[in-house]
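What follows is a predicted structure for the sequence shown.
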Amino acid sequence: MKESVTQTPQTIKVIIADDNSFVREGMRIILSTYDEFDVLATVNDGQKAVEYCKKFSVDIALLDVRMPNMNGVEATKLICEQTNTKPLILTTFDDDEYILDAIRNGAKGYFLKNTDPERIREAIKAVYNGNTIMQDVIMEKIKLNLTNDKEPESKIDKTLFTDREMEIMACIAKGFSNKEIAKQLFISEGTIANYITSILDKTGLQHRTQIAIYYLTGKIY
């Protein structure tokens, strides 16, 4: 009789970069309570985060925005360019001026430091699995900033997209999930995914958060 082998789920290797020791250690304690995470290190600036990710195999880098030597936005760019690590930004509302730059530099997620631990857990897992996480409150902040921006914004070239693709981009910009878009437009989630792939191919963007920003600004970030 053949014995069944139980496979141990792969742990997600994480580092935490924050110059506030209370936040840094608090986040380490929280993540260490979950079996699926392995907190490899905590560092207090962006440069150390980049160096660690270059030296070791890290799945997710949780990066504060404001840090000495190198901030989280700059660290995000270097980590994306030089490693396979996926950066996930930790932020406060005082940092929202950096949101667009972080997205442009390749951040895969953006959430507030006071987020419920379970939501942080799910965000890290989602980013690890190839998704991009943008909290509703952050998305609303982006929209507000863009609305208040007095500089003229370029328009989307609608000739590049079908009417259906424009509808889907509008829904993404509203923060709808694929399931919600499918319900709104009466088409399957698989069809939604195909349209999103087409939009990404046409624009050269990498994920749905960038699609939302593109739709709202007419600019490629």
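Cool, the structure landed. Owing to the predicted nature of the structure, the values given are computational and were not obtained by experimental measurement.

Please make it C-alpha for all contacts and neighbour counts, starting now.
Noted.

show me what contacts the residue most central in space within the chain?
Nearest residue to the geometric centre of the chain (C-alpha atoms, centre = their mean): Gly109, 1.8 Å. Counting by C-alpha atoms under 8 Å, 6 or more residues apart in numbering, Gly109 touches Pro87, Leu88, Ile89, Ala123, Val127, Thr132, Ile133, Met134.

what about it, distance to Met67?
According to C-alpha to C-alpha, to the nearest Å, Gly109 and Met67 sit 18 Å apart.

same thing with Ile30?
For Ile30 relative to Met67 (C-alpha to C-alpha), the value is 21 Å.

ok, those two, which is more surrounded?
Met67 (19 against 13; other C-alpha atoms under 10 Å).

I am assuming that one contacts Asp18, so please confirm or correct that.
Yes: using C-alpha atoms under 8 Å, Met67 is in contact with Asp18, at 6.6 Å.

what's the overlap in contacts for the two?
Counting by C-alpha under 8 Å, 6+ apart, the contacts common to Met67 and Asp18 are Asn44, Asp45.

Could you list every helix and strand in contact with the helix or strand that contains Val50?
Using DSSP states H and E, Val50 falls within helix 46-55. Where contact means 3 or more C-alpha pairs under 8 Å, 6 or more residues apart in numbering; DSSP states H and E, helix 46-55 is packed against strand 12-17, helix 72-82.

repeat that for 6 Å
With contacts taken as 3 or more C-alpha pairs under 6 Å, 6 or more residues apart in numbering; DSSP states H and E, helix 46-55 sits against helix 72-82.

quick one: buried residues of stretch 133-147?
By 16 or more other C-alpha atoms under 10 Å, the buried positions in stretch 133-147 come out as Ile133, Met134, Gln135, Ile138, Met139, Lys141, Ile142, Lys143.

correction: stretch 197-204
By 16+ other C-alpha under 10 Å, the buried positions in stretch 197-204 come out as Ile199, Leu200.

That one: how far from the chain's middle?
Remark: stretch 197-204 is offset 18 Å from the chain centroid, using C-alpha atoms, centre = their mean, to the nearest Å.

Over to stretch 82-95?
The chain centroid and the centroid of stretch 82-95 are separated by 8 Å under C-alpha atoms, centre = their mean.

another structure for you, compare them:
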Amino acid sequence: MTVTVLIADDHEAIRDGLTMILNNADGVRVVGEAADGATAVRQARALRPDVTLMDVRMPGVDGITATRQVLAEGLSEVLVLTTFDLDEYVDGALRAGAAGFLLKSVEASRLIEAVKQVAAGEGVLAPQITRRVITAFAAGSREPAPAPHGLEDLTEREREVLACLGEGLTNTQIGTRLYIGETTVKTHVSRVLAKLDLRSRTHAAILARENGLTRENPASAVLRKPP
């Protein structure tokens, strides 16, 4: 199966470089480009790519707003790729529903791997910011929200999977941890997201971390749903 990609970045040279990298990778094909957020949304509607590589700072409609629109319409998964690892950008991208956040300094092989991971329904965060992001969300002073509907419907195994998501584990790592197949992991992840009405596994990870859901305590009582 070929993963189709839309590249949204206001710098033509960067778009050309990303296109070259991805089109030379096995199982990946760039199907479109956009120089601003509004065009990215229109292209996503027309092309329905598996993954949209989204820059943050673009003229007109910015990448965060475009990400929110693309995901609200169910047009594509979004992987944010930017030069800036500012907290406001990371926070904005993840709360908009992006499946991942990488810096443009990422190696070509890692970028290709990340695109495939996002297309497969996994989340991706740059190693430089993973711990900072988790710490920031866990230490946030936001008021608790009502427990999400469907929490009581999670099975014990689904709670264990949710706890693993909170640790940032991939599907393969979750399978190894829980002694189950990767296909089974994907099924559990999909059910967790559906039952808790969450947009991405990254949101599930935030929810788990904010509420102390861990491998040792997968039955944590009341979860607060991230906005």
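Perfect, I can see it now. Worth saying up front: this structure is predicted, and the values here are computed from it rather than measured.

In what element of secondary structure is Phe111 of the first structure found?
Here Phe111 of the first structure, judged by DSSP H and E, is contained in strand 109-112.

Read off where that strand ends up in the second structure.
Under TM-score structural alignment, the match for strand 109-112 of the first structure in the second structure covers residues 100-103.

now, which of the buried residues of stretch 133-147 of the first structure lie within strands?
Using DSSP state E, Ile133, Met134 are the members of those that sit in strands.

Pick the one among the buried residues of stretch 133-147 of the first structure closest to Thr11 of the first structure.
Using C-alpha to C-alpha, Ile133 is the member of these that lies nearest Thr11 of the first structure, at 19.7 Å.

Return the residue of the second structure aligned against the closest one.
Under the alignment defined by TM-score structural alignment, Ile133 of the first structure is paired with Gly123 of the second structure.

Its match and Leu86 of the second structure: what is the separation?
Going from Gly123 of the second structure to Leu86 of the second structure by C-alpha to C-alpha gives 19 Å.

And for Ala13 of the second structure?
From Ala13 of the second structure across to Leu86 of the second structure, the span is 23 Å (C-alpha to C-alpha).

all strands for the first structure, in order.
Here the first structure has its strands, by DSSP E, at 12-17, 37-43, 60-64, 86-91, 109-112, 133-134.

Which stretch among those strands approaches Glu153 of the first structure most closely?
strand 133-134 (22.5 Å).

Just checking the distance from the closest one to the centre of its chain.
On the basis of C-alpha atoms, centre = their mean, strand 133-134 of the first structure sits 5 Å off its chain's mean C-alpha point.

can you list contacts of the longest helix seen in the second structure?
The residue-count maximum for a helix in the second structure (DSSP state H) belongs to helix 182-196. The contact list for helix 182-196 of the second structure, computed with C-alpha atoms under 6 Å, 6 or more residues apart in numbering, reads Pro148, Gly150, Glu158, Asn171, Thr172, Gly175.

residue contacts, the first one?
The reference is to Pro148 of the second structure. Applying C-alpha under 6 Å, 6+ apart, the residues contacting Pro148 of the second structure are Leu196, Lys225.

picking that back up, not counting its own residues, what contacts the helix holding Val50 of the first structure?
Counting by C-alpha under 6 Å, 6+ apart, Met70, Asn71, Gly72, Ala75, Ile79, Thr83 sit against helix 46-55 of the first structure.

ditto for stretch 126-136 of the second structure
Under C-alpha under 6 Å, 6+ apart, the answer for stretch 126-136 of the second structure is Leu102.

can you give me how far that stretch is from the chain middle?
So, by C-alpha atoms, centre = their mean, the centroid of stretch 126-136 of the second structure is 14 Å from its chain's centroid.

got it, and stretch 167-177 of the second structure?
Mean-position distance between stretch 167-177 of the second structure and its chain equals 15 Å (C-alpha atoms, centre = their mean).

separation between the residue lying closest to Val124 of the second structure once chain neighbours are set aside and Val41 of the second structure?
Setting aside the residues directly before and after it, Val124 of the second structure is nearest to Gly100 in space (C-alpha to C-alpha, 6 or more residues apart in numbering), at 4.3 Å. Taken as C-alpha to C-alpha, the spacing of Gly100 of the second structure relative to Val41 of the second structure amounts to 18 Å.

for Ala99 of the second structure, same thing?
17 Å.

Could you give me the buried positions within stretch 182-190 of the first structure?
Across stretch 182-190 of the first structure, burial judged by 16+ other C-alpha under 10 Å covers Ala182, Glu189.

Also stretch 123-132 of the first structure?
Of the residues in stretch 123-132 of the first structure, Ala123, Ile124, Lys125, Val127, Tyr128, Asn131, Thr132 count as buried by neighbour count, 16+ other C-alpha under 10 Å.

Kindly report the same for stretch 160-172 of the second structure.
Within stretch 160-172 of the second structure, the residues scored as buried using 16+ other C-alpha under 10 Å are Glu160, Val161, Leu162, Ala163, Cys164, Leu165, Gly166, Glu167, Gly168, Leu169, Thr170, Asn171.

Just list the residues touching Met54 of the second structure, thanks.
Ala8, Val80, Leu81.

Format these as a markdown table; extra columns: neighbour count and distance to Ala46 of the second structure.
Output for the contacts of Met54 of the second structure, formatted as a markdown table (neighbours: other C-alpha atoms under 10 Å; distance: C-alpha to C-alpha, whole Å):
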| residue | neighbour count | distance to Ala46 of the second structure |
| --- | --- | --- |
| Ala8 | 30 | 14 |
| Val80 | 27 | 20 |
| Leu81 | 25 | 22 |
